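S.K.: Sequence first, then the predicted structure, then my questions.
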Amino acid sequence: MNLLDTVLDRSVVLGYSKIGYALRRRTSSWPQDPAPGALAGKDVVVTGASSGLGIATADGLARLGARVHLVVRNLEKGEKARGELRRAVPSATFELWQCDVSDLDDVRRFAAEIGAAVPAISAIVHNAGAMPPERTESRQGHEMTMAIHVLGPLLMTELLLDQLSAGDGRVVMVTSGGMYTQSLPVSDPEYTQSSYKPATAYARSKRTQVSLLPVLADRWRSRGVSVYATHPGWADTPGVVDSLPGFHKVTGPILRDVAQGADTTVWLAAVDPHPPGGGLWHDRRVRPDHYLPTTRESDDERQSIWSWARQAAQLPR
């Protein structure tokens, strides 16, 4: 069965589609689901919770008993999502919070507010994402995909380490299989030195997420906090429809639904005991960080991008 799993993973099309998910679930080696009520009485934060994978993740966590904190940029869309979730899981509690994850000042405000209201956070799921069609900057002047996928999540986590330490201490970065196509942008993290391509910018920021996992695992381990990245495969989300219409048209029949895409995110946040941190996960298993030798970074390159990220996010040393 491990051979089948590896073949699916390397094939990409089969492994990332709903075909791979269905085949893996049928194998005897598929990891067990979290126990019913695994998150009862626990608080979990989900960013980007107003559509797609964010709503599916919140739904899955709520069905395991979590009190889910929906973090959204647009409160009107957030209220609509919360209504949808309440109808789907009427016994659950969903709290709504506003935060633009790309805006570091707004992240500081949000972290102070939720930190004062929620003393123990079991997990943070960093799901908020964007793929601007043109190079866009955050309020602090950082390239938008890096701001929303890397800098905002880093700062938010750092500001909520006390709450995570008091809870189960899990941090899940929702990344993308597209990161396999890119190397770490050490010399140009802000994407100013070459012609901007939306999908490339997105993949570069996701590569940065994954490449920083060993650094973050070491940094947060002493606080009892574990960090993971997970990619959902190819899921049928509004983001894919809007940003990659051609891809969606071609792959539509084999795309995963959002619940399948969110499965491993929910599993990582809830399963007991904690899975080992610091790795990239897909369909409940650790996956390689690289498939192409040309994308591999050195330790010095990883430390270089970490120094940039730490300074850009204004993290404490």
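M.R.: Nice, thanks for sending it over. Remember, it's a predicted structure, so these values are computed and weren't measured experimentally. Residues are numbered from 1 along each chain as shown.
S.K.: When you work out contacts or count neighbours from here on, use the C-alpha atoms and nothing else.
M.R.: Fine.
S.K.: In the stretch 1-150 of the chain, what residue spans correspond to strands?
M.R.: 43-47, 67-72, 94-98, 123-126 (DSSP state E, counting those that start in this stretch).
S.K.: Check which residues of the third one are buried.
M.R.: Right, strand 94-98. 94, 96-98 (16 or more other CA atoms under 10 Å).
S.K.: Quick one: residues in contact with that strand.
M.R.: Contact with strand 94-98 is made by 67-75, 78-79, 82, 85-86, 110, as judged by CA atoms under 8 Å, 6 or more residues apart in numbering.
S.K.: Let's have the buried residues of strand 94-98 in TSV, adding distance to Met173.
M.R.: Shown next, in TSV, are the buried residues of strand 94-98 (distance: CA to CA, whole Å):
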residue	distance to Met173
Phe94	21
Leu96	20
Trp97	19
Gln98	19
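S.K.: Looking at these, which one is closest to Val13?
M.R.: Phe94 (35.2 Å; CA to CA).
S.K.: this is the comparison structure:
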Amino acid sequence: MTPRNDKSAQQQWTAARIPDQRGRVCVVTGASSGLGLATTRALARRGAHVILAVRDEEKGRRVAAGITAEQPDARLEVCRLDLADLDSVRAFSDRLHADRPHLDVLVNNAGVMAPPRTLSAQGYELQFACNHLGHFALTGLLLDLLTASGADSRVVTVSSVNHRNRKARIDFDDLHGARTYSAMGAYNQSKLANAVFGHSLHQRLTRTGSAVRSVLAHPGYAATNLQLNGPVGLWRVVFGRIGNPLLAQSPERGALPQLYAATAPDVSGGDFIGPDGMAELRGGPTRVELAPAASDAETGRRLWEISERLTDVRFPFTPSRAVPTA
């Protein structure tokens, strides 16, 4: 077991050290590319049954076929999920409830980055809708399945080092950028919302005696399609064309913090896992600090209440119980 504060030891942690995941069921959102694909591949390699929650089912099936070609015994399932459409989130939840008595791990990984202002199916700003509201609703709708799993079920919410940006804030008076829209400002808001949500969820789970663990992670600077397909103009040049080749680590390395959060035995609810290198941009997984804004009680309360109202999802907080044995 890795010591809780031993960064030199945690730097050596790789996907090869993931414990045996046989018998565990994991949902990974955004599993068809980037960090989600790397996470799916690593979990499948260790025996997990991984549900690839993807917007494009055909692409998801191609990805699953590619993993199976590498790992013939991989246990994979492809399900459609468009996090920017709350009807799709509910349909995904209904399907899982019909097929599964419990769920062990939910990795809230999918995201969009800095597109031109776009509205979701329900009329919400796309980044706030996809990155935060969709995952908020998904977690609430699947919490009973996670609770049924017992003592080692986890929700891993993937934030970003950008949640610490000095300009990052949740603009409760203009959440959807109707008056003023900044593509990167909205992205930073959504990543701060992820951090606030993960922290608030941990607090609520703890208060109600649930054994479900809410853990946060961030990948540092990882080279994925997020930077190439999302930002427009100068941002795409800075992040995708220049930053990715020169500064970013691979998706496989970038996925290590969320894999650690999802599987390491010594992870506790409320932990935040990120890279241990300079400015947390690269390196091995270690425990890092939340920005003060992410743990602010009033911000957490307001975001939770507004998220409930916008998604019409209420969390069924109940103490966990062990999965019945045959």
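M.R.: Looks like it came in fine. The structure presented is a predicted model; accordingly, all values stated were derived computationally and were not measured.
S.K.: tm score of chain vs chain?
M.R.: Remark: TM-score between the superposed chains equals 0.84 [TM-score structural alignment, normalised by the length of structure 1]; 289 aligned residues with a CA RMSD of 2.3 Å.
S.K.: circling back to that earlier point, the strands of the stretch 1-150 of structure 1: which one's closest to Ala56 of structure 1?
M.R.: Among those, strand 43-47 sits nearest to Ala56 of structure 1 (CA to CA), with 10.4 Å.
S.K.: Kindly name the residues of structure 2 that line up with that closest one.
M.R.: Alignment of strand 43-47 of structure 1 against structure 2: residues 25-29, by TM-score structural alignment.
S.K.: What is the burial count for the nearest residue to Ala264 of structure 2 once chain neighbours are set aside?
M.R.: Nearest non-adjacent residue to Ala264 of structure 2, counting by CA to CA, 6 or more residues apart in numbering: Ile18, 6.7 Å away. By other CA atoms under 10 Å, 19 other residues sit near Ile18 of structure 2.
S.K.: again with Gly23 of structure 2
M.R.: Gly23 of structure 2, neighbours per other CA under 10 Å, totals 10.
S.K.: which residues touch the residue nearest to it when sequence neighbours are not counted?
M.R.: Distance criterion CA to CA, 6+ apart; nearest residue to Gly23 of structure 2, sequence neighbours excluded, is Ala48 at 6.4 Å. Contact analysis of Ala48 of structure 2 by CA under 8 Å, 6+ apart lists 21-26, 74-75.
S.K.: switch the cut-off to 6 Å
M.R.: 21-22, 24-25 (CA atoms under 6 Å, 6 or more residues apart in numbering).
S.K.: That one matches what in structure 1?
M.R.: Checking TM-score structural alignment: Ala48 of structure 2 goes with Ala66.
S.K.: what's the spacing between its match and Gly224 of structure 1?
M.R.: Going from Ala66 of structure 1 to Gly224 of structure 1 by CA to CA, to the nearest Å gives 20 Å.
S.K.: and if you look at His248 of structure 1?
M.R.: His248 of structure 1 is 40 Å from Gly224 of structure 1, by CA to CA.
S.K.: Which one's more surrounded, these two?
M.R.: Ranked by neighbour count (other CA under 10 Å), His248 of structure 1 and Gly224 place His248 first, with 19 against 16.
S.K.: Now do the same for the more buried one: its match in structure 2.
M.R.: By TM-score structural alignment, His248 of structure 1 lines up with Gly240.
S.K.: cool, Ile114 of structure 1 as well?
M.R.: With TM-score structural alignment as the criterion, Ile114 of structure 1 lines up with Leu96 in structure 2.
S.K.: now Arg204 of structure 1
M.R.: In structure 2, Arg204 of structure 1 lands on Gln189 (TM-score structural alignment).
S.K.: which ones are touching that match?
M.R.: Here Gln189 of structure 2 is in contact with 168-170 (CA under 6 Å, 6+ apart).
S.K.: Shouldn't it be within a helix?
M.R.: Yes: looking at Gln189 of structure 2 with DSSP: H, G, I helix; E, B strand; the rest coil, it is inside a helix.
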